[in-house]
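> Dropping the sequence and predicted coords here.
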Amino acid sequence: MILLESIVTILYPRRCPICGEIVEPRGQLVCPPCKLKLKPIEEPRCKKCSKPIESEEREYCYDCETKNHHYSKGYAMWVYDSSMKKSIADFKFHGRREYSDFYIDEIIKHYGNEIKSIAPEVLVPIPIHKSKLMQRGYNQADILAKGIGKKLNITVLSHLLQRDKKTLPQKLLNDKERLKNLEKAFTYSAEESNKILKSIHSVMLIDDIYTTGSTIEACSNILLQNGIKEVYFLSICIGKGY
């Protein structure tokens, strides 16, 4: 097995999820210069969604101050800047599934203990429509959820939420259009819930990006409507707060 992995590494060397170059030294998940440049979100940050905010005197970003959210708390690893936009796009659209190894490794280092402390019973990836799944071949959020679940020994229910409505890309829409776009887009699968043979009280949603939060809100609302008491979210990246 070790020999096979060595051969695969030689034939298909790992590329840095930030700059895209071959990672040196071998065995690393990211090249050292990029690791130094990539800073995780730190304080001051919003106590609700984790967006970085400019003033240490504030507890919440403008969005969380002015809106009621269905979720209890959110976590995010990095700001969605130019470096991460390219990284996420390659992971999401260009088949670079191995980038998830780096994302997951960093998430566990920074949030592993906190996730254990809030103890979500299941991780649920944000679903994509079956047409996108057929086109892309995978759901990037599902890859993340399964990787995190394996590391933290948390059950993953990949199909607890289903995306029945084909929607426009959220990035093309304003806030009101995003909410309208997601109306009746998601459904809850009681059959999937029954797989764990007990009532589910707490869920952590997993996604790649949180910008306006419309998708997380829509999914959180569906979960609460179906008896879930606490909903959290975890994303690789998040927009800046104000």
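Noted; the coordinates are in hand.
> When you work out contacts or count neighbours from here on, use the C-alpha atoms and nothing else.
Noted.
> residue boundaries of the helices in the protein?
2-11, 32-37, 62-66, 82-93, 99-118, 130-136, 140-152, 175-181, 190-193, 214-225 (DSSP state H).
> Dump these into a markdown table; add distance to Lys73 and mean neighbour count as well.
Formatted as a markdown table, the helices of the chain follow (distance: least, C-alpha to C-alpha, whole Å; neighbours: other C-alpha atoms under 10 Å):
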| stretch | distance to Lys73 | mean neighbour count |
| --- | --- | --- |
| helix 2-11 | 39 | 10 |
| helix 32-37 | 27 | 12 |
| helix 62-66 | 11 | 14 |
| helix 82-93 | 23 | 17 |
| helix 99-118 | 10 | 16 |
| helix 130-136 | 28 | 12 |
| helix 140-152 | 17 | 21 |
| helix 175-181 | 20 | 15 |
| helix 190-193 | 22 | 13 |
| helix 214-225 | 11 | 20 |
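> In TSV: those, plus distance to Pro52.
Below are these laid out as TSV (distance: least, C-alpha to C-alpha, whole Å):
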stretch	distance to Pro52
helix 2-11	37
helix 32-37	17
helix 62-66	11
helix 82-93	15
helix 99-118	16
helix 130-136	31
helix 140-152	22
helix 175-181	20
helix 190-193	34
helix 214-225	18
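> So for Asp207, which of those helices sits nearest?
Judged by C-alpha to C-alpha, the one of these that comes nearest to Asp207 is helix 140-152, at 4.9 Å.
> For the closest one, name the packing helices and strands.
helix 99-118, strand 122-125, strand 155-156, strand 202-210 (3 or more C-alpha pairs under 8 Å, 6 or more residues apart in numbering; DSSP states H and E).
> between those, which gets nearest to Gly147?
The nearest among the helices and strands packed on helix 140-152, by C-alpha to C-alpha, is helix 99-118 at 6.6 Å.
> Give me the helices and strands touching the closest one, please.
Using 3+ C-alpha pairs under 8 Å, 6+ apart: helix 99-118 touches strand 73-79, helix 140-152.
> Next one for the comparison:
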Amino acid sequence: MKCGKPLDAAEAEYCRDCSRRQHAFVRGRALLSYRGPVKLSLYRMKYGNRREYARVYGQTMAHRLGPWICQCGIGLIIPVPLHPSRKRKRGYNQAEWIAKGISDVLHIPVDTHTLYRVRRTKPQKKLNDIERKQNLQGAFSVKCALPPNACILLVDDIYTTGSTVDEAARCLQAAGECKVYVAAVAIGG
């Protein structure tokens, strides 16, 4: 009901993570489960400079999640930013390309300038839940004011515990009255 993870029990409303903590975003959804061939594909997209994967994932997300995105009243798409040094090393921000793929289909503008990463952080995949939260504290900042009562779709490639999108959502909410929803290509268990 909150992040979009598959549930262990049919009668449960929230996954284990969402039942233990309060998220800063309103609701989240993902296209796929983070396992098997999806894991390999996302690895290639992220570290093998396969930008075309990101665009296709974004377009597929728009087709599959489009009704939900429209129902939420999304008026702006913001990709989770990379630190400039990591973006230089990788060559591109995969979340930005995914967001542009969504925009291609749904014609919702993508904003890559408002939210930015001010602190270089360790890769989240190597950290536990507490370390993830600490790693991201103060990692994001906002350059300019958001439109009043903005409904924002925050886009990332992989959602695991929600630490990254929670910190980014808190930062956006501190900059103005807004509702932040989350969409990811894949969600981990």
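Noted; the coordinates are in hand. Since we're looking at a predicted model, the values are computed, not measured.
> coming back round to it: save the helices and strands packed on helix 140-152 of the first structure as TSV, and put in distance to Thr66 of the first structure too.
Listed next are those as TSV, based on distance: least, C-alpha to C-alpha, whole Å:
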stretch	distance to Thr66 of the first structure
helix 99-118	25
strand 122-125	27
strand 155-156	32
strand 202-210	17
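> Point out the one among the ones you listed that comes closest to Ala218 of the first structure.
Going by C-alpha to C-alpha, the one of those nearest Ala218 of the first structure is strand 202-210, 11.3 Å.
> Pull the distance from the closest one to the chain's centre.
5 Å (C-alpha atoms, centre = their mean, to the nearest Å).
> What are the contacting residues of that strand?
For strand 202-210 of the first structure, contacts defined as C-alpha atoms under 8 Å, 6 or more residues apart in numbering pick out 80, 88, 119-126, 140-142, 144-145, 216, 228-239.
> So which bit of the second structure is it matched to?
Using TM-score structural alignment, strand 202-210 of the first structure lines up with residues 151-159 of the second structure.
> Tell me how far the residue at minimal distance from the centre of the first structure lies from Leu234 of the first structure.
Closest residue to the average C-alpha location of the first structure: Asp207 at 2.5 Å, with C-alpha atoms, centre = their mean. Computed as C-alpha to C-alpha, to the nearest Å, the Asp207 of the first structure to Leu234 of the first structure distance reads 6 Å.
> residues touching Phe25 of the second structure, list them.
Phe25 of the second structure neighbours (C-alpha under 8 Å, 6+ apart): 165-166, 169-170, 179-182.
> ok, 7 Å please
Applying C-alpha atoms under 7 Å, 6 or more residues apart in numbering to Phe25 of the second structure gives the contacts 166, 169, 180-182.
> Same question for Val110 of the second structure.
76-78, 99-100, 103 are the contacts of Val110 of the second structure under C-alpha under 7 Å, 6+ apart.
> rerun at 8 Å
Residues counted as contacts of Val110 of the second structure (C-alpha under 8 Å, 6+ apart) are 76-79, 99-100, 103.
> Can you tell me which of the helices of the first structure is nearest to Lys48 of the first structure?
helix 62-66 (6.8 Å).
> Return the mean post-superposition distance for the closest one against the second structure.
Compared with the second structure after fitting, helix 62-66 of the first structure deviates on average by 1.3 Å (mean C-alpha distance after the TM-score superposition for the first structure).
> how about that helix, which residues of the second structure does it hit?
Alignment of helix 62-66 of the first structure against the second structure: residues 16-20, by TM-score structural alignment.
> Of the contacts of strand 202-210 of the first structure, grab the buried ones for ChimeraX.
Entered in ChimeraX, the line below selects the buried ones among the contacts of strand 202-210 of the first structure, by 16 or more other C-alpha atoms under 10 Å:
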select :80,88,120,121,122,123,124,125,126,140,141,142,144,145,216,228,230,231,232,233,234,235,236,237,238,239
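> Looking for the alignment partner of Glu121 of the first structure in the second structure.
In the second structure, Glu121 of the first structure lands on Gly75 (TM-score structural alignment).
> Not counting sequence-adjacent ones, nearest residue to that match?
Leaving out its chain neighbours, the residue that sits closest to Gly75 of the second structure by C-alpha to C-alpha, 6 or more residues apart in numbering is Cys151, at 5.6 Å.
> and the gap between the residue nearest to Glu217 of the first structure when sequence neighbours are not counted and Asn226 of the first structure?
Closest residue to Glu217 of the first structure apart from its sequence neighbours, by C-alpha to C-alpha, 6+ apart: His70 at 6.1 Å. Computed with C-alpha to C-alpha, the distance linking His70 of the first structure and Asn226 of the first structure is 13 Å.
> Which one's more surrounded, the two?
Between His70 of the first structure and Asn226, counting by other C-alpha atoms under 10 Å, His70 is the more crowded of the two (18 against 14).
> ok, Leu76 of the second structure - contacts?
108-111, 150-153.
> out of those, which ones does the first structure keep as well?
Compared against the first structure with both residues aligned by TM-score structural alignment, their matches' C-alpha atoms under 8 Å, the contacts of Leu76 of the second structure retain 108-111, 151-153.
> Alright, calling it a day.
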